[in-house]
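Novice: All I have is the shape, not the residue letters:
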């Protein structure tokens, strides 16, 4: 590429808002928040302690297996605690940890951003599709 071309496609003298020069752990957080069910489960747990079946009812479409995997991953990451009680049948409750509760602020910010921008995103998608560019690269 020519120097002139690079100047056109690369903004001059901009400072990135976020930088992650070395391994900063963002991939782990992205993997957790980016899966299909984590945000839904965290939102339900933000309201308080929940039993497994209660969570399954509150998160429409989640299977028992996916809820189990999601809760295990959240527990492994230190975002959820699991408390089992020796009853018949066994009773298990899940609760957000301090770190889990702090993550709800990120989720709220993402929800707020999406609400503020969904109209503009819908318009941009419609304009893109109208240009016939919706089928690929």
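Specialist: Perfect, I can see it now. Every value quoted in this text rests on a predicted model; they were computed, and no experiment measured them.

Novice: only C-alpha atoms for contact and neighbour calcs from this point on.
Specialist: Noted.

Novice: Check which element follows the particular helix or strand that has residue 6 in it along the chain.
Specialist: With secondary structure defined by DSSP states H and E, residue 6 is part of helix 3-9. Note on helix 3-9: by DSSP H and E, the next helix or strand toward the C-terminus is helix 26-34.

Novice: what angle sits between the following helix or strand past that following helix and helix 26-34?
Specialist: Downstream of helix 26-34, the first helix or strand assigned by DSSP H and E is helix 38-46. Here helix 38-46 points in a direction 70 degrees away from that of helix 26-34 (axes from the mean of the first three to the mean of the last three CA atoms, to 10 degrees).

Novice: in the strand or helix carrying residue 53, what counts as buried?
Specialist: Using DSSP H and E, residue 53 maps to helix 52-58. Judged by neighbour count using 16 or more other CA atoms under 10 Å, the buried positions of helix 52-58 are 52, 55, 56.

Novice: thinking the last one is in contact with residue 66, fair?
Specialist: No. Counting by CA atoms under 8 Å, residue 56 stays clear of residue 66, with 9.7 Å between them.

Novice: hang on, the earlier thing: what's next to the helix holding residue 53, contact-wise?
Specialist: 41, 44, 62, 63, 64, 67, 92, 93, 94 (CA atoms under 8 Å, 6 or more residues apart in numbering).

Novice: then this one, side by side with the first:
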């Protein structure tokens, strides 16, 4: 009987972790979160900071992150309109995870073969 209870808890935790992974899934979400952890960005600054992302995709990813409470969007009533994005306190709770990923990459990143950037805008060199 105890195995059934444990199996139920494991299944529930699996479902919960799937929800957590879904929050950060998407080709650009982790990169957006990492950048916003450094400072507040305007939309155009984010687009320039992420080579290969399109305006459409950046808009969609930011909307999803905002809907999930991980990014806040502030609109300033100015001409031209100014919009700023920053991570929320909830997202700052991912700090230890981001630090662990940074430490892992520092140790093993050189052993990972580079991949072509794929679709989207090409990075400008020079």
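Specialist: Cool, the structure landed. Small disclaimer: the values here were computed from a predicted structure and weren't measured.

Novice: Give the equivalent position in structure 2 for residue 77 of structure 1.
Specialist: Under the alignment (TM-score structural alignment), residue 77 of structure 1 pairs with residue 68 in structure 2.

Novice: Then residue 54 of structure 1?
Specialist: In structure 2, residue 54 of structure 1 lands on residue 45 (TM-score structural alignment).

Novice: Would you mind measuring from that match to residue 34 of structure 2?
Specialist: Using CA to CA, to the nearest Å, residue 45 of structure 2 is found at 14 Å from residue 34 of structure 2.

Novice: With residue 10 of structure 2 instead?
Specialist: Distance from residue 10 of structure 2 to residue 34 of structure 2, by CA to CA: 30 Å.

Novice: From the contacts of helix 52-58 of structure 1, list the buried ones, please.
Specialist: The buried subset of those (16+ other CA under 10 Å) comprises 41, 44, 62, 67, 93, 94.

Novice: dump the residue contacts of the alignment partner in structure 2 of the first one.
Specialist: Matched by TM-score structural alignment, residue 41 of structure 1 corresponds to residue 32 in structure 2. When contacts are counted by CA under 8 Å, 6+ apart, residue 32 of structure 2 is found next to residue 46.

Novice: And for residue 75 of structure 2?
Specialist: 81, 82, 83, 84 are the contacts of residue 75 of structure 2 under CA under 8 Å, 6+ apart.

Novice: quick one: which of those residues is nearest residue 91 of structure 2?
Specialist: residue 84 (16.2 Å; CA to CA).

Novice: tell me the secondary structure for the equivalent of that closest one over in structure 1?
Specialist: Alignment note (TM-score structural alignment): residue 84 of structure 2 maps to residue 93 of structure 1. Secondary structure, DSSP: H, G, I helix; E, B strand; the rest coil: residue 93 of structure 1 is strand.

Novice: Pretty sure residue 93 of structure 1 sits against residue 51.
Specialist: Yes. With contact defined as CA under 8 Å, residue 93 of structure 1 counts as touching residue 51 (4.4 Å).

Novice: Among the buried ones among the contacts of helix 52-58 of structure 1, give me the pair with the biggest separation.
Specialist: 62 and 93 (17.5 Å).

Novice: rewinding a little: distance of the match of residue 41 of structure 1 relative to residue 49 of structure 2?
Specialist: 9 Å.

Novice: who are the neighbours in contact with residue 61 of structure 2?
Specialist: 26, 28, 29.

Novice: Closest to residue 3 of structure 2 out of these?
Specialist: For the contacts of residue 61 of structure 2, the nearest to residue 3 of structure 2 is residue 26 (35.1 Å; CA to CA).

Novice: picking up where we left off before, once you map the contacts of residue 61 of structure 2 onto structure 1, which are still in contact?
Specialist: Among those, the ones still in contact in structure 1 (both residues aligned by TM-score structural alignment, their matches' CA atoms under 8 Å) are 28, 29.
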